[in-house]
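Asks: return atomic coordinates for the entry below.
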Amino acid sequence: MDSRKALDGRAVGLMLVLCVIWGMQQVVLKATAGDISPVMQIALRSGVAALLVGLLMLARGERMSRADGTWRPGVVVGLLFGLEFMLVGEGLRHTSASHMVVFLYTAPIFAALGLHWRLPAERLGALQWVGIFLAFAGIAIAFFGRTQSTSPAPVNMLWGDFLGLLAAIAWGATTVVVRSSALARAPATQTLLYQLVGAFVLLTGMAWLTGQASVNFTPAVWASLAFHTLVVSFASFLVWFWLLRQYLASRLGVFTFLTPLFGIVFGAWLLAERIEPSFLVGAVPVMIGIVLVSGHGWVAQQLGRLGKRKVIDSL
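Replies: Next up, the predicted model:
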């Protein structure tokens, strides 16, 4: 029997805070890109956060063993996590933070498609297929609806948007590997450690090979590194994993659309990013699609209640 429960006030409050944090992270990366490249910043935050997670595991007495069957999928998710943020870091050099956060958070769509193929228990329902259709329609509008007059550098921005979409596919693939391997039974800290170490190794190498390793340590850069290391990569991920163990995932998934929404607002407010009408029109079905795919159980329940209420009112 599933012991996880429906959302209460604490869960709602924590999810709102998490969505604000995740919506802000691309904006902060973009804001400090002149002093530290996004790739190098993500590498540094991953390395320090990996050290913190390792210390937490040591304090809890958690041990990693090759005998539990997690190291092979652990290496894979580490590489996928690193690839995801390598694409994010490179994409932010070409597109806006608001674009990146919307395309990156299409990851649940690709995760749902992969899990549908891999696990019989994760077969997609009718509402989820509707959500996937809406999300891809929104992506098409956001990509191909813009004109020369709505973007100062449409080719570069399209390339950055495309990298954001590839990052979402890498994130979705990470979810599939975790859910369909021994990592599904491993402690959350162990999975997170694999991801952080993989990102640190891959992104540090990329930063040095591409000449993006130089850092101008300004107060803004120090603040950004502290935010990304302590708040994003360490605290927020651990809180998210805790929520998944305590509450129904379908209820938590309903909040997913708030992250790209916050990203758009923060990008326009803090970075003065221009939001093209075509992108905004495309973002709406994308976010609706994310809700239908991630929170389909809750949506179906609400639709069922609405239908019953209409029947009762008609009597």
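
Asks: CA only for contacts and neighbour counts going forward, please
Replies: Will do.

Asks: number of nearby residues for the residue lying closest to Asp35 once chain neighbours are set aside?
Replies: For Asp35, ignoring the flanking residues on the chain, the nearest one in space by CA to CA, 6 or more residues apart in numbering is Asn216 at 4.9 Å. For Asn216, the count of nearby residues is 13 (other CA atoms under 10 Å).

Asks: any buried residues in the longest helix seen in the chain, and which?
Replies: When the chain is parsed with DSSP state H, its longest helix is helix 154-179. Within helix 154-179, the residues that count as buried by 16 or more other CA atoms under 10 Å are 154, 157-179.

Asks: which one is Glu90 nearest to, not counting chain neighbours?
Replies: Computed as CA to CA, 6+ apart, the closest residue to Glu90 that is not its neighbour in sequence is Val39, at 6.9 Å.

Asks: just His116 next, same as before
Replies: For His116, ignoring the flanking residues on the chain, the nearest one in space by CA to CA, 6+ apart is Arg123 at 4.5 Å.

Asks: mind giving me the packing neighbours of the longest helix of the chain?
Replies: When contacts are defined as 3 or more CA pairs under 8 Å, 6 or more residues apart in numbering; DSSP states H and E, helix 154-179 sits against helix 71-91, helix 97-104, helix 107-118.

Asks: mind putting those helices in TSV, mean neighbour count included?
Replies: Conversion of the helices and strands packed on helix 154-179 to TSV gives the following (neighbours: other CA atoms under 10 Å):
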stretch	mean neighbour count
helix 71-91	23
helix 97-104	28
helix 107-118	20
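
Asks: next up, for comparison:
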Amino acid sequence: MNVLWALNVVVSKLAVDELALPPLFYAALRSALVVLALAPLLRRVPERLPRVLAVGLAISGGSFALLFVGLQSASPSAAGIVSLSGAPLTVLFAILFLKEEVRWRRGIGIALTFAGVAVAIGSPSGLESGWGLAFVFASAVVGALGSVFFKRLSIGAVEMQAWAGVASALVLFPLSFALENGQGASLAANPLAAAGCVVFAGLIVSVGAHSSYYRLFQRYDANMIVPFTLLTPLLTIAFGAWLTGDPVGWRLLAGGGIALAGVAIIVLRPSASIFKPLLVRPRL
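Replies: Here you go, the predicted model:
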């Protein structure tokens, strides 16, 4: 699952950069495919449907759309490190909205994560990414907000993916055709490659990897599973350097290491109000 999540960042970079798929359109296609795959889960309408759709948009299409916009210029390696800010942001929003109490150890973790992200942004890969990393950070903010309010919903994680896909498709398709152009031309230019990216992001990652991830929590304790997900940013850096030629210097590695240490402290400390899987996987 870590390999698939890391590859998803590289594949998305390929889709919105080299294949020139409009990012909102790409996010909408991915969401539509998730809806088709999980359609049987839509038979039962959940309680507080408007809130489910709003939260689903935040943790799925909304945060993904911002990430894809950022990946038009940001490198996968730098984007992977900046995405780590989702964990401390989730804790901070939990303090604000859920009255979560944070002791000094997690406070140190929050500070370390943001410090590591700042160091990574100052690396050659981060500086070359320019404005793209601002959108990646905005993606982390939106995903963290959605993660906190997901706590207040009585709906399963996989079922939430289906409704998140509905909300995302309903919002992103109109937005794409209002704000973007060239949707048909980009698909026609590279139909097989574009279809492969959408299928990978929608079916293999969102439906396959995420569903498997949440099933693990039915069998094992969160403290056993969540720390393993910290491999994802490390693999993202490796795949970025290997597949897209990202410049990986000591500053990016140092920033990533500091941020990972901070996130590790955050996810290992007990939390009464945050669903731990959403600390490190803030989007569905």
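
Asks: closest one to Leu252 of the first structure among the helices and strands packed on helix 154-179 of the first structure?
Replies: With CA to CA, the closest approach to Leu252 of the first structure among these belongs to helix 107-118: 12.5 Å.

Asks: residues in contact with Ser46 of the first structure?
Replies: For Ser46 of the first structure, the contacting residues are 196-197, 199-200, 229, 233, by CA atoms under 8 Å, 6 or more residues apart in numbering.

Asks: let me redo that: Ala118 of the second structure
Replies: Gly255.

Asks: and it, what pairs with it in the first structure?
Replies: The alignment partner of Ala118 of the second structure in the first structure, by TM-score structural alignment, is Ala140.

Asks: what angle separates whichever strand or helix holds its match from helix 107-118?
Replies: Ala140 of the first structure belongs to helix 126-144 when assigned by DSSP states H and E. Using axes from the mean of the first three to the mean of the last three CA atoms, to 10 degrees, one finds that helix 126-144 of the first structure and helix 107-118 are set 130 degrees apart in direction.

Asks: would you mark the buried spots in helix 126-144 of the first structure?
Replies: In terms of neighbour count (16+ other CA under 10 Å), helix 126-144 of the first structure has its buried residues at 127-129, 131-139, 141-143.

Asks: out of those residues, flag the one nearest to Ile264 of the first structure.
Replies: Ala142 (13.5 Å).

Asks: my guess is that closest one meets Val284, correct?
Replies: No: using CA atoms under 8 Å, Ala142 of the first structure and Val284 do not qualify as a contacting pair, with a distance of 9.9 Å.

Asks: look up how far Trp240 of the first structure lies from Leu16 of the first structure.
Replies: Summarising the geometry, the distance separating Leu16 of the first structure from Trp240 of the first structure, computed by CA to CA, to the nearest Å, is 11 Å.

Asks: what do you get for His296 of the first structure?
Replies: When CA to CA is applied, the distance between His296 of the first structure and Trp240 of the first structure equals 19 Å.

Asks: give me the neighbour count for Gly249 of the second structure.
Replies: Gly249 of the second structure - counted by other CA under 10 Å - has 12 other residues nearby.

Asks: oops, could you answer that again for Leu306 of the first structure instead?
Replies: Using other CA under 10 Å, Leu306 of the first structure is surrounded by 12 other residues.

Asks: cool, and the one 5 residues further on?
Replies: For Val311 of the first structure, the tally of surrounding residues (other CA under 10 Å) stands at 10.

Asks: same thing with Leu187 of the second structure?
Replies: For Leu187 of the second structure, the count of nearby residues is 17 (other CA under 10 Å).

Asks: next up, the contacts around the aligned residue in the second structure for Gly289 of the first structure.
Replies: If you follow Gly289 of the first structure across to the second structure using TM-score structural alignment, you land on Gly262. When contacts are counted by CA under 8 Å, 6+ apart, Gly262 of the second structure touches 108-113.

Asks: which residue of the second structure sits opposite Gln41 of the first structure in the alignment?
Replies: In the superposition onto the second structure, Gln41 of the first structure corresponds to Tyr26 when matched by TM-score structural alignment.

Asks: so that match sits right up against Val199, yeah?
Replies: No: at 10.9 Å, Tyr26 of the second structure does not count as touching Val199 under the criterion of CA under 8 Å.

Asks: which neighbours do these two have in common?
Replies: Here Tyr26 of the second structure and Val199 share no contacting residue, scored by CA under 8 Å, 6+ apart.

Asks: who has more neighbours out of these two?
Replies: Neighbours per residue, other CA under 10 Å: of Tyr26 of the second structure and Val199, the larger number sits with Tyr26, 28 against 17.

Asks: what's around the equivalent of Leu196 of the first structure over in the second structure, how many residues?
Replies: Applying TM-score structural alignment, one finds that Leu196 of the first structure aligns to Gly165 in the second structure. Burial of Gly165 of the second structure is recorded as 31 neighbouring residues (other CA under 10 Å).

Asks: repeat that for the one 4 residues further on.
Replies: Applying other CA under 10 Å, we find 25 other residues in the vicinity of Ala169 of the second structure.

Asks: element containing it?
Replies: Ala169 of the second structure is part of helix 157-179 when elements are defined by DSSP H and E.

Asks: how many residues are close by the counterpart of Leu36 of the second structure in the first structure?
Replies: Leu36 of the second structure maps onto Leu51 in the first structure, with residues paired by TM-score structural alignment. Leu51 of the first structure is flanked by 16 other residues according to other CA under 10 Å.

Asks: contacting residues for Val117 of the second structure?
Replies: 81-82, 84-85, 255-256, 259.

Asks: relative to the whole chain's centre, how far out is stretch 291-304 of the first structure?
Replies: For stretch 291-304 of the first structure, the distance from its own C-alpha centre to the chain's C-alpha centre is 20 Å (CA atoms, centre = their mean, to the nearest Å).

Asks: next, the buried residues of that stretch.
Replies: Taking 16+ other CA under 10 Å as the basis for neighbour counts, the residues of stretch 291-304 of the first structure that come out buried are 291-299.

Asks: then stretch 219-234 of the second structure?
Replies: Buried residues in stretch 219-234 of the second structure (16+ other CA under 10 Å): 222, 225-227, 229-230, 232-234.

Asks: and the match of Gln41 of the first structure, what does it touch?
Replies: The neighbours of Tyr26 of the second structure, taking CA under 8 Å, 6+ apart as the test, are 15-16, 65, 198.

Asks: using the three-state scheme, assign Asp246 of the second structure.
Replies: Look at Asp246 of the second structure: counting by DSSP: H, G, I helix; E, B strand; the rest coil, its state is coil.

Asks: what's it aligned with over in the first structure?
Replies: Across the alignment, which pairs residues by TM-score structural alignment, Asp246 of the second structure is matched by Glu273 of the first structure.
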